[in-house]
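Visitor: next come a sequence and a model predicted from it.
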Amino acid sequence: MDVLDIARWQFGITTVYHFLMVPLTIGLSVLVAVMQTAWFRTGKPHYLAMTKFWGKLMLINFAMGVVTGIVQEFQFGMAWSAYSRFVGDVFGAPLAMEGLVAFFVESTFLGLWIFGWDRLPRAAHLACIWAAALATNVSAFFILAANSWMQHPVGIAFVDGRPRLTSIWAVLTNPTVLATLPHTLAGSFAVAGTFLVGVAAWHLARKHRDTPKDHPDRTVWRASLRLGAWVGLAAFAAVAVSGDVQGKLMFQQQPMKMASAEALCNTESPASFSIFAVGDVARRDCESVKSVTVPALLSFLAHGDFSTEVKGVNQLIGEYQAKYGTTYPNDPALGSLAGKPINYVPSLPVTYWGFRLMIGFGGIAALAAALALWLTRRDRVPRGRWFHRAALAAIATPFLANSFGWIFTEMGRQPFVVVPNPNPSGVDGVWLYTAQAVSRGVSAGEMLTSVIVLTALYAALAAVEGFLLVRYARAGVPGVMPEYGAAPSPAGEDKPAEDVLAFAY
C-alpha cells in the first residue's frame, strides 16, 4: 500500500473507534441531567441513585472519548497536511468554536458537577450537569458543521485556488448540517437508550426477579430500563425522519453516493429500492446480481414521489468525467496517481452493504426497545435468562448502526474529500480529491508505523474502558450509594471494592 491507502486506513480506524464513545456521551449526558432533574423536583431517592450510577459510567466514557479525540486533531497535520492547507480558512472557525465549547464550557461544568456534590446548592449543581450536557451537544454541532462543509461547500469564495471563508453563518446553516445534526443526535440517544436497557435488564434478571416491587434497587433498574426503552423508540423514529431528509439532500448534492448506496448500475424511472442483493455488487454491469426490491421506493426516498428518475452509476460516470475531468492533474504531489484515470465510483460493496447494515442494526435496536417495554409492563420482570442476554447483546446494535452509517457517509463521497457542489446553494468549482489531500512528506513506513502504534494503543484503551464499564456496571447502585448495600469486590473478597471515582460522590 502507498501513503494514501495507509493514511485512509489510519483515519478510518481512529475515527470509527472514537465515534464509539461520542454517541454514548452525547445521549447519556442528557439522560443523566434528566434523572437529576427528576430527583431535584421530586426528592425520590431512586432518581438520585440513577443519576449517580449512570453518571459514573458517563464519566468513564467521556474520559476515553477525550483521549481518543485528541488524536484526530494531530492527524490533520501529520497525515493530511495538504487537506489542512486547503480547508484551513474555513475549518478554523467551527473547530475553534468547538474547542471553546468542549474544553472550556463542557469540561468546566462537568468538573463542577463531579466535585460539587454536597458543596454546591442543589439548583446550581443541577445547572452544571445541564450546562455540560448541552455543551456536549453543541460541540457535536460544530464538528458536524465542519464535516458537512466537506459534503456541501458553502459560505466561501474561491481565491488563488483555495476556499476563503466569506460567511460563517452560511457554514453553520448549511442545509446538510441542519439535516445531519438531528440524525446524529437521534442516533446518539438510541445508543444511550439501548445502553440503559441492557444494563438495567441484566440487574433485573439476575438480582430482582423475586424481590418485592417496592424494593429500592429494583425501582432503580425498572425506571432505568423503561426510560431507556422509551428514549430508544423515540430516537429511532427521529433517525428515520431525519434520514429521509438526508436522503433527499444526497440525491441533490451527491448523486453518485445515492446510486452507490443502491449499487444502481443504470438509470431507472421509477427506481426500485433494493432490500438485499445476491451476487457481486462490485460489478457495474449488474449481470450477476439478483436483488429483492420494493418498486418505486427509491424514487420516493430521493424526491418524495414515486416517479422520479434516479441516475445509475454508469450514466453518472460520464457526467462526472465531463465536469471534473477524466484524469488526475499531472501534479508530482499526487505521486503515482498523477495523470492517471480517475475512478469516480466508490466501493460499491462498502456503500451498498454499509447502508443496509446501518438500517438493519438500527431496526434491531428499536425492536429491542419495544420488546423491553412490553415485557416490563405492569411492573413485570421477565424470568427467563434469554431476556437479559438479548438486552445485553442489543447494546451493540446502535453502536454498529452509527459506525456503518459514518462509513457509508465518508466512503460514499470518494474520490473526493471535499465534494464538488454545483447546486445553486453552494459555490461551483470547489473540490479536492482525496489523493491530493494526503501529506507527501511522510513516508509509507512512517505512516504504517503510526497505524500499528495507534491501533495497538486504541486496543489497549478499549480493554481499559471495557473493564471499567463492566466493573462499575456490575457493582450496581451500591457502588455509588453504599446505603443501598455493600458494593461487591471485583476479586470476590469480603471487603468493598475500591472506587477510583469515589471523589465524584
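Guide: Received it, and whenever you're ready, just let me know what you need.
Visitor: use CA for all of it now, contacts and neighbours both
Guide: Fine.
Visitor: next, count neighbours for the residue nearest to Gly476 when sequence neighbours are not counted.
Guide: Spatially, and ignoring its direct neighbours in sequence, Gly476 is nearest to Phe53 (7.0 Å; C-alpha to C-alpha, 6 or more residues apart in numbering). Counted by other C-alpha atoms under 10 Å, the residues lying close to Phe53 total 22.
Visitor: same check, this time on Ile168
Guide: Counted with other C-alpha under 10 Å, Ile168 comes out at 16.
Visitor: ok, it touching Phe91?
Guide: No. Using C-alpha atoms under 8 Å as the test, Ile168 is too far from Phe91 to be in contact (9.9 Å).
Visitor: what's the first helix or strand after the host helix or strand of Thr25?
Guide: Assigned by DSSP states H and E, Thr25 belongs to helix 3-42. Sequence-wise, the next helix or strand downstream of helix 3-42 (DSSP H and E) is helix 45-78.
Visitor: what comes up buried for that next one?
Guide: Across helix 45-78, burial judged by 16 or more other C-alpha atoms under 10 Å covers 46-62, 64-65, 68-69, 75-76, 78.
Visitor: for comparison:
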Amino acid sequence: MDVEILSRIQFAFTIAFHYIYPPLSIGLGLILVIMEGMYLRTGNKLYEQMTRFWIRIFALIFGIGVATGIIMEFEFGTNWATYSKYVGDIFGSALAAEGIFAFALESGFLGILIFGWNRVSPRVHFFSVIMVFLGSMFSAVWIVVANSWQQTPAGFHIVGEGMNARAEITDFWAMVFNPSSVDRLTHVWIGAFLAGSFLVLSVNAWYILKGKHLHIAKPAFKIALVVALVSSLSQLLSGHSSADGVAKNQPAKLAAMEGHFDSASAAPMYLFGWVDKKNQQTKGLAIPGGLSFLTHQDFNAPVTGLNAFPEDQRPSQINAVFQLYHLMISIGMLLIALTVYATWLWYRGKLFEKKWLMMIFAFSVLLPQIANQAGWFAAEMGRQPWVVYGLLRTSDALSKNVKAEQVLFSLILFTLVYTTLFVLFIYLFNKKVKHGPVDAGTPEPIEEGSKRDNPVLQH
C-alpha cells in the first residue's frame, strides 16, 4: 500500500478508537447532572450513591479518552504536513479554543467532582458537575466546527499559490457557523447522549438480570431510559436536517449515501441494498420517490446523481459509504423502537418483568457506538477525494518526506498500544461494575418527593 492509503488507515484507526470515549463522557455527563440534581432535590442517599458510582466510571472514561486523543495532533504534522499548513489558521483557532475553553473547564472541575465530596458544599459540587458536562459539550463544539469547515468551508480566503497556499480566516463567526456546523454538532451531541444513556442502561440492566443493587439499578435505569427516549426521537429530526444540508452542500456525498448514479426525478430511498459500482446500479428494497420527498418535500423533485460529477471528484468507495450510512439509520430506528417499547412497559408497570428485554439492553451499549462510528465513516469517506471539500484533495495533503514503511511501522505500534489501553479500560470498567454502586451499608429505597437528609437544607 502507498503512503496515502496507509496514512488514511492510520488516522481512521486512531480517531475511531479515540471516539469511543468522548461521546460516553458527554452523555454520561448529562446523566450525572440529572442524578445529582435529583439528590439535591430529594435528599435521598440513593441518588448520591448512584452519582458517586458513575463519577468513578466517568473519570476512567475521561482518562482513557485524553490518552488516546493526543496522538492525533501529532499525526497532522507527521503524515499530513501540507494539510496542516493549508488549514493551520482555521484549525489553530478552533483547537486553541477547545483547549482553553473546553478541556480546561472540564479537567479543572473534574478534580472537585471526584474529590470534592464532603469537602465542598453540595451546591458547589453540583455546580462542578454542570461545569464538567458543559466542558465536554464545548469540546465537541470546536472539534465539530473544525471538521465541518472541511466539509463546507466558509469565512476564509486563500493566501499564496501552489505549495505555499493556505486558508486564512476573514470572518471568524462565518467560519464557526459554516453551513454544516450547527446540524452536525446537534447530531454529534445527540449521538453522545445516546452513547452515555445506553451505557447506564446496559450496566443497570445487567444488575437487574443478576438481582444485584436493585434499589439503585431500577431508578438509575429509568433516568437513563428517559434520556435515551428523548435523544433517540430527537436524533430522527436531527438526522433529517443534517441530510437536507448534505443534499444542498455536498450532493455527491448524498448520491453515494443513497446509491444513486443517474440524476432523476422521483428518486427512490433505499431501506437496504447493494451498490454495484461497475454496472452503476443499486439493488435493494426502496420507497419510490422517498429520497425526493425527504430532500425536497416533493415525491417528483429531481435529485442529483453521481454521474453529474467528474469521476475524479466523487467518492470511490460508494458501496461502503452506502452500507455505513444505512447501518447508522437502521440502528437509530432500532434505538427508537427499544426505548419507546420500554417506556410503554414502564407506563404499564411491567418494565422489569421482561427478562429478554433486559438482556437486550445489557448488550445495547454497543449499538450507539456502532452507529456513531458508522456515521462518521460515511461522512468522511463520502467527502472524498477532498480533505477540504472542493479545495484540497486528500492526495495533495500528505507530507512529502514520509515513507510508506514509516507509516506502517507507526500503525503497528499504535495498534499494540491502543489494544493495551482498551484491554486496560475493559478490565478497570468491569472491576468497577462488579464492585457496584454501594460503598457501605444498604440505604433505604427511593421514595419520590423524600426530603430526608436534604443537603441543601443542611447548608
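Guide: Great, that's in hand. The structure presented is a predicted model; accordingly, all values stated were derived computationally and were not measured.
Visitor: superposed, what's their TM-score?
Guide: Overlay of the two chains. TM-score (TM-score structural alignment, normalised by the length of the second structure): 0.92; 439 aligned residues with a C-alpha RMSD of 1.7 Å.
Visitor: coming back round to it: shared neighbours, Ile168 and Phe91 of the first structure?
Guide: Applying C-alpha atoms under 8 Å, 6 or more residues apart in numbering, one finds that no residue jointly contacts Ile168 of the first structure and Phe91.
Visitor: coming back round to it: quick check, the residue nearest to Gly476 of the first structure in contact with Arg474.
Guide: No. The pair Phe53 of the first structure / Arg474 is not scored as a contact, 10.7 Å apart, by C-alpha under 8 Å.
Visitor: mind checking the SS state of the residue most central in space within the first structure?
Guide: For the first structure, the residue nearest the mean C-alpha position is Asn402 (4.6 Å; C-alpha atoms, centre = their mean). Look at Asn402 of the first structure: counting by DSSP: H, G, I helix; E, B strand; the rest coil, its state is helix.
Visitor: over to Asn266 of the first structure?
Guide: coil.
Visitor: which position in the second structure aligns with it?
Guide: Aligned counterpart of Asn266 of the first structure in the second structure: Asp262 (TM-score structural alignment).
Visitor: how about that match, nearest residue that isn't a chain neighbour?
Guide: Gly305 (4.5 Å).
Visitor: return the residue of the first structure aligned against that neighbour.
Guide: Checking TM-score structural alignment: Gly305 of the second structure goes with Gly312.
Visitor: what sits against that match?
Guide: Per C-alpha under 8 Å, 6+ apart, neighbours of Gly312 of the first structure: 256, 259, 264-268.
Visitor: equivalent analysis for Ser202 of the second structure, please.
Guide: Ser202 of the second structure neighbours (C-alpha under 8 Å, 6+ apart): 361-365.
Visitor: which residues touch Leu392 of the second structure?
Guide: By C-alpha under 8 Å, 6+ apart, the residues touching Leu392 of the second structure are 83, 386.
Visitor: tell me how far it lies from Ala146 of the second structure.
Guide: To Ala146 of the second structure, Leu392 of the second structure is 15 Å away according to C-alpha to C-alpha, to the nearest Å.
Visitor: do Ser93 of the second structure as well
Guide: 9 Å.
Visitor: higher neighbour count, these two?
Guide: More crowded of Ser93 of the second structure and Ala146, by other C-alpha under 10 Å: Ala146, with 23 against 14.
Visitor: that one and Gly92 touch, don't they?
Guide: No. Applying C-alpha under 8 Å as the test, Ala146 of the second structure and Gly92 come out as separate, 9.2 Å apart.
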